[in-house]
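Visitor: Sequence first, predicted model second:
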Amino acid sequence: MFTSMASGLGIKLPGWNYPVVCDLSTGQVQFDNFNGRWGAQQELDRFLQAYACERALIEARKKGYSVTEQLLQNGSIKLTIHVSGGAA
């Protein structure tokens, strides 16, 4: 019998049997895809990439920077953070 418990925000990924659980206070992500049998790793990778991009956008905008986002052909996301001004 397989049992596991996690608390936090549950996110259902496409094709996954069980949700990914994010502990918002620590940033820890818990999941079990049973080595791909319960969900494709690429869906988790896509989610983690999107999360990292959104987090970077939020932090850059908090500092007043502008950000451009470009989806690359290989599925990667390129963020460019534009810092205005120069050294005083």
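Guide: Structure received.

Visitor: can we go C-alpha only for contacts and neighbour counts from here?
Guide: OK.

Visitor: Not counting stretch 27-46 itself, show me its contacts.
Guide: Ala6, Leu13, Pro14, Gly15, Trp16, Asn17, Tyr18, Pro19, Val20, Val21, Cys22, Asp23 (Cα atoms under 8 Å, 6 or more residues apart in numbering).

Visitor: filter the residues you listed to the buried ones?
Guide: For the contacts of stretch 27-46, a neighbour count by 16 or more other Cα atoms under 10 Å gives the buried set as Leu13, Trp16, Pro19, Val20, Val21, Cys22.

Visitor: try this one side by side with the last:
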Amino acid sequence: MSHIVHIQTEIRDSIALSAACTRLELSPPVARTVRLFNAEATGLAVDLPGWRYPVVCQLETGQVHYDNFEGRWGDQRHLDRLAQYYAVEKTRIEARRQGYSVTERQLDDGSIRLQVQVSA
């Protein structure tokens, strides 16, 4: 039986975030307080390519704080890919924790299809 699931991502797992950064060839996230344009944010900071300010993931709330000035200070695609790969890695971690196997396939439109196989 097949099911399609759409996930709204909250970033709450440091291991999955680190794995997503590794896949995207980014530096690992670092716990710190970051000065954004007109605010500060504390959490796991990730430096995205070409971004003026890092994105800051607050694991307690799942929120991501950033300032890319509507794309002028950083391409939104980089943040979208980080969230996408975070969701993939978190799904893999949780599926394996429950003893399921996971296969992954990159689709032509850039989305990722995960298949979680439940043992009978």
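Guide: Arrived safely, thanks for sending. It should be emphasised that the depicted structure is a prediction, and the values quoted were computed from it without experimental measurement.

Visitor: Could you quantify their similarity as a TM-score?
Guide: Overlay of the two chains. TM-score (TM-score structural alignment, normalised by the length of structure 1): 0.90; 84 aligned residues with a Cα RMSD of 0.9 Å.

Visitor: So whatever residue of structure 2 lines up with Thr3 of structure 1: helix, strand or coil?
Guide: Thr3 of structure 1 maps onto Asn38 in structure 2, with residues paired by TM-score structural alignment. Judged by DSSP: H, G, I helix; E, B strand; the rest coil, the three-state class of Asn38 of structure 2 is coil.

Visitor: circling back: output the contacts of stretch 27-46 of structure 1 as TSV; include the columns secondary structure and distance to Asn35 of structure 1.
Guide: Formatted as TSV, those follow (DSSP: H, G, I helix; E, B strand; the rest coil; distance: Cα to Cα, whole Å):
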residue	secondary structure	distance to Asn35 of structure 1
Ala6	coil	19
Leu13	coil	15
Pro14	coil	16
Gly15	coil	14
Trp16	coil	12
Asn17	coil	12
Tyr18	coil	13
Pro19	coil	15
Val20	strand	14
Val21	strand	17
Cys22	strand	19
Asp23	coil	22
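
Visitor: Can you show me the strands along structure 1?
Guide: For structure 1, the strands defined by DSSP state E occupy 9-11, 20-22, 29-30, 66-71, 77-82.

Visitor: most packed of these?
Guide: Highest mean neighbour count of the strands of structure 1: strand 20-22, a mean of 19 (counted as mean count of other Cα atoms under 10 Å).

Visitor: Where does that strand end up in structure 2?
Guide: Going by TM-score structural alignment: strand 20-22 of structure 1 matches residues 55-57.

Visitor: so how far is that stretch off the chain centroid?
Guide: Here the centre of stretch 55-57 of structure 2 is set off from its chain's centre by 10 Å, with Cα atoms, centre = their mean, to the nearest Å.

Visitor: What mean distance separates it from the matching residues in structure 1?
Guide: Relative to the matching residues in structure 1, stretch 55-57 of structure 2 has an average distance of 0.5 Å after the fit, by mean Cα distance after the TM-score superposition for structure 1.

Visitor: which one in structure 1 is aligned with Asp109 of structure 2?
Guide: In structure 1, Asp109 of structure 2 lands on Asn74 (TM-score structural alignment).

Visitor: Look up how far Gln49 of structure 1 lies from that match.
Guide: Asn74 of structure 1 is 13 Å from Gln49 of structure 1, where distance means Cα to Cα, to the nearest Å.

Visitor: Great, nothing more from me.
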